[in-house]
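# predicted model and sequence follow; I will ask about them next.
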Amino acid sequence: MILLQKSPIWERQPALCAAAIIALTTIVRFWFIASGQLDLVQDEAQYWDWTRRLQLSYYSKGPLIAWLISLWTAVFGDTELGVRFAAVINSCLAQIILYTGVGHLMRRPLLGLWTLVVANTTPLFIASGILMTTDSPLLVCWAGAMMCLYWMSVSPRNYLPYVLLGTAMALGILAKYMMLAMPGIAILYALGLRRQRMLPEGMVTRMLIALGAGTVIGFLPILIWNMQNDFVGFRHVAGLAGVASPDPKPLIRFDRFPEYIGAQIGLVSPWWFVFMLAGAWRALRVWRIPRSGRDMYSGLRNDMNEVRQSLLFSAAFWPLWGFFIIWSFHTRIYPNWSAMSYVAGMILCASALERSGQAVREAGKRLSRLRMRRIWVGLGMLLFVLLYGQNWLPLPSKYNPAVRLKGWTDLSHKLEELQNSLPDPQKVFYFSKSYDITAALAFYAPGQPVTYCADFGRRMSQYDLWPTPEDKKGWDAIYVQKDNGIKPQLKEMFASYEVIRYKTTHRDAPGREFTIVVLRDFNGKWPREQQERY
């Protein structure tokens, strides 16, 4: 009797396994946030502070993130859960879009499953599932738009993908300006299809209409706000990109690149980074050899869908990823700027992972016993557990990067104690010299007060567009900063001051250290030294 060995459950029931992964990771993320494992990152606190002044746009970002936080804080209150709940929902939606797109639309369910495995074991996706930053809603819109591009290339007369593409485009722009790169990807994909003689008739016209309508709808509120505020948002983005900086920069410099490429490897993990580049390089082959009549080249002979997929994923990965690699030789590039290229990158990584398993099986029983693929997946799962269980890691505080995000709840108790020790606790305001600390004080200071950001010579921020505390002459104040050393201007603003260096704790473990300055009798003079620095 011949016994047939059953294939693994993930090969027999990939949709069931995908549903289990989505459900389990969503539950873990909700537990992590609801149990208060990590204080708000300062940018999250800033976005929450924006919800108290809902506007058409803001200095550094579009308004979508403030609108989403406002929605869920109306349900859960002005709490960490209320601020971050949208990140959990966005992570769940992104996974559903990825699996539905790859597994159902592209008819590759096993690849869809491996995509979820890769996504949930990369630091970038892990962080986006618990931190409510602008990349969280952008990820959903970007993945949705990318799948719509593929959908319209296989069903060009179905109007639903065009409607969804326009919707994703509008919401994505409201989330982050990076969505403006999507039309370039769409056009490049269409050119690739045309080169392969696979471009459906009428697709380009409908696609451009959808992208144009979405761009106008999404960009209009941002444009109106910038017109009302001297275009400071656009000036800010241009300054960050190094194209409108007041300080001249050399055209080419090499000191930024090592830091940037190291950060990129860290965002996806070293092993997935290698798999991703391998998958991306293979997909790039489609652009080298055009299709002639019915002749196809080796490896893609019988699968037209794989040609479309390779065209789409390489168009969505290489230009964006490569642009920031090149631009990092000119100016500082923030690690998350290339994050959206990793949406396609994770699928390309999964495709390389899938092929590696097939190659091992085809190589014979001896190599099959090595099961190298399980090692990489196991490392990824270990990373998932370590990042979500970092509060239980026996790491010294100087080696635990999460320490700098902890301690705000403890600081809140210290600030309340200091405020109550002042002659009139009701006439005390809070401020800092940096926007991030100012935002965190708004959330964690007693009573979540309106806070202020003093300008002792820094880049402009949203707080410079809001009222300053000149009307609080005679009040006391509490000032907080991360570093030591007090600005001379600070001493000139008050009659007296007391400096305290405070080391916080978080769940009986070390947290961040702060400098607190208790100031008496504000003279009403508020510093302004921006000098057009955006």
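Looks like it came in fine. Numbers count the residues shown, from 1 in each chain.

# please count neighbours and contacts with C-alpha atoms only from this point.
Noted.

# surely Ile516 is in a strand?
Yes - judged by DSSP: H, G, I helix; E, B strand; the rest coil, Ile516 forms part of a strand.

# any idea how far Val403 is from Val41?
For Val403, the distance to Val41 equals 11 Å [Cα to Cα, to the nearest Å].

# mind checking how far the most centrally placed residue in the chain is from Cys349?
Centroid-nearest residue in the chain: Asp135, 2.9 Å away (criterion: Cα atoms, centre = their mean). Distance check for Asp135 against Cys349: by Cα to Cα, it reads 20 Å.

# how about the strands in the stretch 301-450 of the chain?
Along the stretch 301-450 of the chain, the segments classed as strands by DSSP state E, counting those that start in this stretch run 428-432.

# tell me where it has helices.
Assigned by DSSP state H, counting those that start in this stretch, the stretch 301-450 of the chain shows helices spanning 304-327, 341-363, 365-368, 372-388, 408-421, 435-444.

# pull out the buried positions in the fifth one.
Counting neighbours by 16 or more other Cα atoms under 10 Å, one finds that the buried residues in helix 408-421 are 408-412, 414-415, 419.

# what's the answer for the first one, then?
When burial is assessed from 16+ other Cα under 10 Å, helix 304-327 yields the following buried residues: 305-321, 324-325, 327.

# residues touching Ala210, list them.
162-163, 165-166 (Cα atoms under 8 Å, 6 or more residues apart in numbering).

# make it 10 Å
159, 161-170, 183, 204 (Cα atoms under 10 Å, 6 or more residues apart in numbering).

# in addition, the following structure is provided for comparison:
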Amino acid sequence: MVSWLRSPWLLALLLLTALRLLAAALLPLSPDEAYYWVWSRDLQPGYLDHPPMVALWIAAGTALAGDNALGIRLLAPLGVMLASLALAGAGNALLPRERPGVWAAALLNAMPVINAGAVLMTPDTPLFVFWCLALWAVGRLHAAADGRWWLAVGALAGCALLSKYTAALFGAGLVCWLVAEPTARRWWRDWRLYAGGAAAAALFLPVVTWNAAHGWASFAKQGGRAGAGEGFTLRFLGELAAGQLGLASPVLLLLCATGAALAGLAWWRRADAGAGLLAALTLPAAALFLWQATGSRVQGNWPAILYPAACIAAAAFTARRWQRIGAWLGLGLTFLVVLQAGFAPLPLRRGSDPTLARLGGWAGLARDVEAARIAAGASFVAAEEYGLAAELALALPPGVPVVAIGDRWSLFSLPSPPPGQKGLMLRSLRRGEGPSLWPGAVPAAEAVRARGGVEAERYRLLQVETPAGTEPMAMLPRPR
């Protein structure tokens, strides 16, 4: 045990986790993270966009470290560290001859997309962590041939479903393996397989209940993204490929694709059940994403759940020399992204710099908006965009009410603002100059969000008064 604790890879993982915690504390929050923080202050079994796990994680983190960037993101670096240990164990359990666990974890931790999820707090982070833990539990099941592990698999898969609906792909891949792998078919006769499935369903039941009580709002929203659209096009396939080249890094993407294919070949040629599980958890879902991209956009973060199993396959079935090259290249790209996000050494415009678009200039915008509010004699600040409203709720001085307006807020239990109050509303000019959600809004001025002199976004400031009319409004929570 002592020698294992002193192993270089574990020390490297601890150092990487410390660096991620530092980045989590220092980097500005994105609008989505601020929005999920609002969730954590109004805990429910479900939300319009996703299940509630990210809200629970943020609530736990802020209870420990406060309503700040570190508190909101606290469990992300710690969770990914746990997921890395789980992936190493899963790799060695599924492929005991190759024992690829350490290298699989190294490849995964070198990917820019995984490093982003290890710092930023979005639903993808708990999904990724519970996916890796469920994969570890399946690895233990396979190695020990002990049906009691099905209970752990079900519980962890259920927690993944509580994180994001795409966790259903884990269950789908597992079913494919149970059907296609001769040595696994015996589990169909074991009651503990069904008990594990029941555990996953029980954990997910509150989300179903919430949807039933709210017109199936979340299922309808996310279900509307499924499918391949209305016509065939190669444009989205190109976007998907380009996105994965950047998010996984080119060499690691190639290694993962090659490894997954070779795992399928090992399953076919030598009946390697462990390799078969890796293929079942990657190839069908990858085919699904590729099919969807023939007619509609696949967000770049969606395929990230394929990389844990794919990294195990890559570590087992590809050349170690290329793994080293891929790992260093991935870490280098990650370093450049973090450097740009934190210090912006390159004056890149918004279209070329996603860190500027999502992270840049929020503190300065809040200062300018507060000055404009005082000058206008407004009692509150409002926004139509949920992420913008949440950013203002976190960044404005204490005591300044922040009002969000839009249909989604009818699904929250947050209070409405009192009538007869004058406010100042921000509206992004990227939305155009069309009608505002707030009837009677009067243009007053403009504000700019910028980082290092480079404009990220421009906003129209409008004078408004409560009530707004028929659109739902909510008073957002403020930091404690």
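Noted; the coordinates are in hand. Since the structure is predicted, the reported quantities are computational estimates derived from the model, not experimental observations.

# hmm, back to that, more neighbours: Val403 and Val41 of structure 1, which one.
More crowded of Val403 of structure 1 and Val41, by other Cα atoms under 10 Å: Val403, with 22 against 19.

# excluding its backbone neighbours, what's nearest that one?
Sequence neighbours aside, Gly511 is the residue nearest to Val403 of structure 1 in space, at 5.2 Å (criterion: Cα to Cα, 6 or more residues apart in numbering).

# let's have the helices of the stretch 301-450 of structure 1 in CSV, adding distance to Met147 of structure 1.
Output for the helices of the stretch 301-450 of structure 1, formatted as CSV (distance: least, Cα to Cα, whole Å):
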stretch, distance to Met147 of structure 1
helix 304-327, 9
helix 341-363, 10
helix 365-368, 34
helix 372-388, 25
helix 408-421, 40
helix 435-444, 35
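
# Asp255 of structure 1: which of these is closest?
With Cα to Cα as the criterion, Asp255 of structure 1 lies closest to helix 304-327 of those, at 12.4 Å.

# just how off-centre is that closest one within its chain?
On the basis of Cα atoms, centre = their mean, to the nearest Å, helix 304-327 of structure 1 sits 19 Å off its chain's mean C-alpha point.

# cool, and stretch 125-140 of structure 1?
Remark: stretch 125-140 of structure 1 is offset 5 Å from the chain centroid, using Cα atoms, centre = their mean.

# ditto for stretch 310-322 of structure 2
25 Å.

# count of residues packed around Leu14 of structure 2?
Neighbours of Leu14 of structure 2 using other Cα under 10 Å come to 14.

# can you list the buried residues of helix 408-421 of structure 1 in CSV and add distance to Ile516 of structure 1?
Formatted as CSV, the buried residues of helix 408-421 of structure 1 follow (distance: Cα to Cα, whole Å):
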residue, distance to Ile516 of structure 1
Trp408, 13
Thr409, 15
Asp410, 13
Leu411, 10
Ser412, 12
Lys414, 10
Leu415, 9
Gln419, 12
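
# closest one of these to Met276 of structure 1?
Ranked by distance to Met276 of structure 1 (Cα to Cα), the buried residues of helix 408-421 of structure 1 are led by Trp408 at 37.2 Å.

# re the thing from before, the residue nearest to Val403 of structure 1 - that's part of a strand, no?
Yes - remark: Gly511 of structure 1 belongs to a strand, assigned using three-state DSSP.

# so who does it touch?
397, 402-411, 503-505.

# try it again with 6 Å
Gly511 of structure 1 is in contact with 403, 406-407, 504-505, counting by Cα atoms under 6 Å, 6 or more residues apart in numbering.

# again, but for His506 of structure 1
Contact analysis of His506 of structure 1 by Cα under 6 Å, 6+ apart lists Gly407.

# how close does the residue nearest to Val403 of structure 1 get to Ser397 of structure 1?
Counting by Cα to Cα, the gap from Gly511 of structure 1 to Ser397 of structure 1 is 8 Å.

# distance of the counterpart of Leu108 of structure 2 in structure 1 from Val75 of structure 1?
Under the alignment (TM-score structural alignment), Leu108 of structure 2 pairs with Ala119 in structure 1. Relative to Val75 of structure 1, Ala119 of structure 1 is positioned 29 Å away (Cα to Cα).

# out of the two, which sits in the busier spot?
Taking neighbours as other Cα under 10 Å, Ala119 of structure 1 and Val75 compare with Ala119 leading, 26 against 12.

# show me what contacts that one?
Residues in contact with Ala119 of structure 1 (Cα under 6 Å, 6+ apart) are Phe125.

# and if we set it to 8 Å?
Residues near Ala119 of structure 1 by Cα under 8 Å, 6+ apart: 125-126, 346.

# which one of the residues you listed is nearest Trp272 of structure 1?
Within the contacts of Ala119 of structure 1, the smallest distance to Trp272 of structure 1 is 8.2 Å, found for Met346 (Cα to Cα).

# separation between the closest one and Leu139 of structure 1?
Computed as Cα to Cα, the Met346 of structure 1 to Leu139 of structure 1 distance reads 12 Å.

# tell me which of the two has more neighbours.
Counted by other Cα under 10 Å, Met346 of structure 1 and Leu139 do not tie: Met346 has more neighbours, with 31 against 24.

# structure 2: which residue goes with the more buried one?
By TM-score structural alignment, Met346 of structure 1 lines up with Cys311.

# now do the same end-to-end measure for stretch 413-421 of structure 2.
By Cα to Cα, the extent of stretch 413-421 of structure 2 from end to end equals 21 Å.

# which residues touch it?
Applying Cα under 8 Å, 6+ apart, the external contacts of stretch 413-421 of structure 2 come out as 42, 378-380, 403, 465-467, 473-476.

# and if we set it to 7 Å?
42, 379, 465-467, 473-476 (Cα atoms under 7 Å, 6 or more residues apart in numbering).

# and if you look at stretch 299-310 of structure 2?
Outside stretch 299-310 of structure 2, the residues that touch it by Cα under 7 Å, 6+ apart are 87, 108, 128, 132, 240, 243-244, 256, 259-260, 278, 281-282.

# distance to Leu426 of structure 2 and secondary structure for the residues you listed - can I get that in a markdown table?
Converted to a markdown table, those look like this (distance: Cα to Cα, whole Å; DSSP: H, G, I helix; E, B strand; the rest coil):
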| residue | distance to Leu426 of structure 2 | secondary structure |
| --- | --- | --- |
| Leu87 | 45 | helix |
| Leu108 | 40 | helix |
| Phe128 | 35 | helix |
| Cys132 | 41 | helix |
| Leu240 | 33 | helix |
| Gly243 | 31 | helix |
| Gln244 | 34 | helix |
| Cys256 | 44 | helix |
| Gly259 | 49 | helix |
| Ala260 | 48 | helix |
| Leu278 | 48 | helix |
| Leu281 | 44 | helix |
| Thr282 | 43 | helix |
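
# sweet, I'm off.
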